[in-house]
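K.L.:
sharing a model that was predicted from the sequence below.
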Amino acid sequence: MPTNITTRAGHNALKAELDHLWRTYRPEITQKVAWAASLGDRSENADYQYNKKLLREIDRRVRYLRKRLEDVRVVDYSPEQEGKVFFGAWVDIENQEGLGKRFRIVGYDEIYGRNDYISIDSPMARALLKKQEGDEVVVQTPTGEALWYIESISYEKTEST
């Protein structure tokens, strides 16, 4: 079960997706279903069958988003976080070979479609939590332990709108 926290931006994105699906996309597909149904025999009507399936998928996503928005808690930046890795942090790390990575620790719902976000529930995020710049971090990976050095930590402070 993923941790039920999100950044302010993540919460706003979930709300925007729900709003778009419910107010724009669903009515559009409902119209197409009604039009396709008016053509007669629904059993061989590809437009009708496809759009009915699409409508079910939209309704499933709308139910998920409504439930998720009820359950999820927004975690905003706090000045006490400065200098340490906490939820919402941008972290620059480097390994012994000099390979660097930069990512932000966010909620489960925010990582999709982003290569620079990792879930708070990931092994990397768990290993980094509460660490400071210059600290060494050992991360358990499927291939064994990996050693990383924390280069820098920063936060987006403009989120608390």
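P.N.:
Good, I have the coordinates.

K.L.:
C-alpha from now on. contacts and neighbour counts both.
P.N.:
Fine.

K.L.:
ok, the spatially most central residue of the chain - contacts?
P.N.:
Taking C-alpha atoms, centre = their mean, the centroid of the chain lies closest to residue 110, which sits 1.3 Å from it. Contacts for residue 110 (C-alpha atoms under 8 Å, 6 or more residues apart in numbering) come out as 6, 10, 117, 119.

K.L.:
against that first model, consider the following:
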Amino acid sequence: MSQEGPPITPTGMAALRARYDHLLGTERPQIVEIVSWAAGNGDRSENGDYLYGRKRMREIDRELAFLARRMKACRVVDPARQQDRGRAWFGAQVTIADEYDNQRTVTMVGDDEQDAGAGLIGWSAPMARALRGAAVGDLRRVRLPGGEKEWEVIAISYPEAA
């Protein structure tokens, strides 16, 4: 893992590794078996199992290559080891409120592990860029597709070291 490159949490890296291992150890061998069986059936030009299997194998190989590149490029940053816990940095769980006092809690994670529905925002997302370095009480303006919105930082927390 490099010292430069996009950050990722240990949990995010474990998820990438699990996906890679699943594809390489489970899905790909199953597809290889199906393709081998289908190839032994004779004419391959109209053999759906063979054609689909080859297509799926190419998809799996592409995803394996992508995952390998991402795991090599990303640097693991453990949010529990953050020294400056008074400001919002990578891995921080930030509670924000808009002008109508609608509160929302987001966690700033790596771009590979973002999931807006679960409150995980990617490190390079507009919201995360606006919140970087913010302290409790700071006002941050975010340009969203629906227009500009101002948020106040209500609370900042980090996971505890294991």
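P.N.:
Perfect, thanks for sending it. Quick caveat, the model's predicted, so the values are computed rather than measured.

K.L.:
what does the TM-score come to for these two?
P.N.:
Here the TM-score for the pair of chains, by TM-score structural alignment, normalised by the length of the first structure, is 0.90; 157 aligned residues with a C-alpha RMSD of 1.6 Å.

K.L.:
roughly how far does the residue nearest to the centre of the first structure sit from residue 118 of the first structure?
P.N.:
8 Å (C-alpha to C-alpha, to the nearest Å).

K.L.:
what residue in the second structure is paired with the residue nearest to the centre of the first structure?
P.N.:
In the second structure, residue 110 of the first structure lines up with residue 113, judged by TM-score structural alignment.

K.L.:
over to residue 123 of the first structure?
P.N.:
By TM-score structural alignment, residue 123 of the first structure lines up with residue 126.

K.L.:
my guess is that match contacts residue 140. True?
P.N.:
No: counting by C-alpha atoms under 8 Å, residue 126 of the second structure does not reach residue 140; the two are 11.1 Å apart.

K.L.:
those two: which has the busier surroundings?
P.N.:
Neighbours per residue (other C-alpha atoms under 10 Å) separate residue 126 of the second structure from residue 140, with residue 140 holding more: 18 against 14.

K.L.:
which ones are touching that one?
P.N.:
Neighbouring residues of residue 140 of the second structure by C-alpha under 8 Å, 6+ apart: 130, 131, 134, 150, 151, 152, 153.

K.L.:
could you report the neighbour count for the second one?
P.N.:
Same thing as residue 131 of the second structure. By other C-alpha under 10 Å, the residues close to residue 131 of the second structure number 25.

K.L.:
please apply the same query to the one 4 residues further on.
P.N.:
Counted by other C-alpha under 10 Å, the residues lying close to residue 135 of the second structure total 19.

K.L.:
now the one 3 residues further on
P.N.:
Counted with other C-alpha under 10 Å, the neighbours of residue 138 of the second structure add up to 14.

K.L.:
biggest strand in the second structure by residues?
P.N.:
strand 147-157 (DSSP state E).

K.L.:
just the buried residues of that one, please?
P.N.:
151, 152, 153, 154, 155, 156, 157 (16 or more other C-alpha atoms under 10 Å).

K.L.:
where along the first structure do the helices fall?
P.N.:
Ranges of helices within the first structure are 8-20, 26-37, 46-71, 123-128, based on DSSP state H.

K.L.:
so which of the ones you listed is the most surrounded?
P.N.:
Mean neighbour count, computed with mean count of other C-alpha atoms under 10 Å, is highest for helix 123-128 among the helices of the first structure, reaching a mean of 18.

K.L.:
what about that one, how far off from the second structure?
P.N.:
Superposed on the second structure, helix 123-128 of the first structure shows a mean distance of 0.6 Å to its aligned residues (mean C-alpha distance after the TM-score superposition for the first structure).

K.L.:
name the residues that touch that helix?
P.N.:
Applying C-alpha under 8 Å, 6+ apart, the contact partners of helix 123-128 of the first structure are 85, 105, 118, 119, 120, 137, 138, 139, 140, 141.

K.L.:
ditto for stretch 88-108 of the second structure
P.N.:
7, 9, 77-79, 109, 119-123, 128, 131-135, 149-159.

K.L.:
give me the distance between the two termini of that stretch.
P.N.:
OK, stretch 88-108 of the second structure end separation, C-alpha to C-alpha: 8 Å.
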